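**Student:** Coordinates for the following, if possible.
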Amino acid sequence: MDVQAKIKETVTSNKVVLYMKGSPKFPQCGFSSVAAQILNACGAEFVAVDVLQDMEVREGIKQFANWPTIPQLYVGGEFIGGADIMRSMYQSGELQELLAKA
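**Tutor:** Got it, this is the predicted structure:
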């Protein structure tokens, strides 16, 4: 299975997926830490994928959403955005609504 198919399967078979550097308990960058904290603050159940464990996924995810940075949040198979977008959606309450629907 190629990396794009693998990513597509992950984001479509899980309601909420966060591609990040490190894990929610041990994030390896500030933006990944913020993204995981936001999801935890929302009480969201999510699957975290550590891109540092797989270079193919790390490069492939950037192409998948045509988004150059990590972390990346997917809800219901749709690309939502990175840490800055998550932060502004969280502050407006939009992220909580989106996660509640998922």
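**Student:** switch to C-alpha atoms for all contacts and neighbour counts from now on
**Tutor:** Will do.
**Student:** what's near enough to touch L52?
**Tutor:** Residues in contact with L52 (C-alpha atoms under 8 Å, 6 or more residues apart in numbering) are K21, G22, R58.
**Student:** Run through the strands of this protein in chain order.
**Tutor:** In the chain, strands defined by DSSP state E lie at 16-20, 47-50, 72-75, 78-81, listed in chain order.
**Student:** To compare against the first, here's the next sequence to fold:
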Amino acid sequence: MSDTNERIAKIVNEHDVVLFMKGTPLFPQCGFSSRAVAILEHCGVDFDSVDVLQDSEIRQGIKAFSDWPTIPQLYVKGEFVGGSDIMMEMYEAGELKQLLEEKQVTKAN
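**Tutor:** From the prediction side, this is the model:
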């Protein structure tokens, strides 16, 4: 496993919910990342984020790690969920909230 894959695996496994995104939750740098943050905030869960614009190795490596070509990417309890379109579909169907509850993700304060 490459150093980048090890770094990504460590991030994914250390946090219940992690969003690899462009920018930060306060200052998303693309519409898809902004939508992903809004969805997680609507779900009311604590989440960590990684700004892929700050690290080109992570930016490229996350695509290979998940075998998913786009960013943002959501991981819940170490499991890849999908990008913003999948998050939106799951949110609208109630599946994302259900997944977060099943995985016993910590609610935001």
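**Student:** TM between them?
**Tutor:** After superposition, the two chains reach a TM-score (TM-score structural alignment, normalised by the length of the first structure) of 0.97; 102 aligned residues with a C-alpha RMSD of 0.9 Å.
**Student:** most packed of the strands of the first structure?
**Tutor:** Comparing the strands of the first structure by mean neighbour count (mean count of other C-alpha atoms under 10 Å), strand 16-20 ranks first with a mean of 25.
**Student:** Counting by contacts, list what it packs against.
**Tutor:** strand 47-50, strand 72-75 (3 or more C-alpha pairs under 8 Å, 6 or more residues apart in numbering; DSSP states H and E).
**Student:** again, only this time at 10 Å
**Tutor:** helix 3-13, helix 30-41, strand 47-50, helix 55-64, strand 72-75, strand 78-81 (3 or more C-alpha pairs under 10 Å, 6 or more residues apart in numbering; DSSP states H and E).
**Student:** Now do the buried residues in the second one.
**Tutor:** This means helix 30-41 of the first structure. Residues of helix 30-41 of the first structure classed as buried: F31, S32, S33, V34, A35, A36, I38, L39 (neighbour count, 16 or more other C-alpha atoms under 10 Å).
**Student:** got a markdown table for the helices and strands packed on strand 16-20 of the first structure, with distance to S88 of the first structure too?
**Tutor:** Shown next, in a markdown table, are these (distance: least, C-alpha to C-alpha, whole Å):
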| stretch | distance to S88 of the first structure |
| --- | --- |
| helix 3-13 | 22 |
| helix 30-41 | 10 |
| strand 47-50 | 21 |
| helix 55-64 | 21 |
| strand 72-75 | 13 |
| strand 78-81 | 11 |
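**Student:** one step back: is it possible to get JSON lines of the strands of the first structure that adds distance to A5 of the first structure?
**Tutor:** Shown next, in JSON lines, are these (distance: least, C-alpha to C-alpha, whole Å):
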{"stretch": "strand 16-20", "distance to A5 of the first structure": "15"}
{"stretch": "strand 47-50", "distance to A5 of the first structure": "15"}
{"stretch": "strand 72-75", "distance to A5 of the first structure": "15"}
{"stretch": "strand 78-81", "distance to A5 of the first structure": "15"}
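**Student:** Thank you, goodbye.
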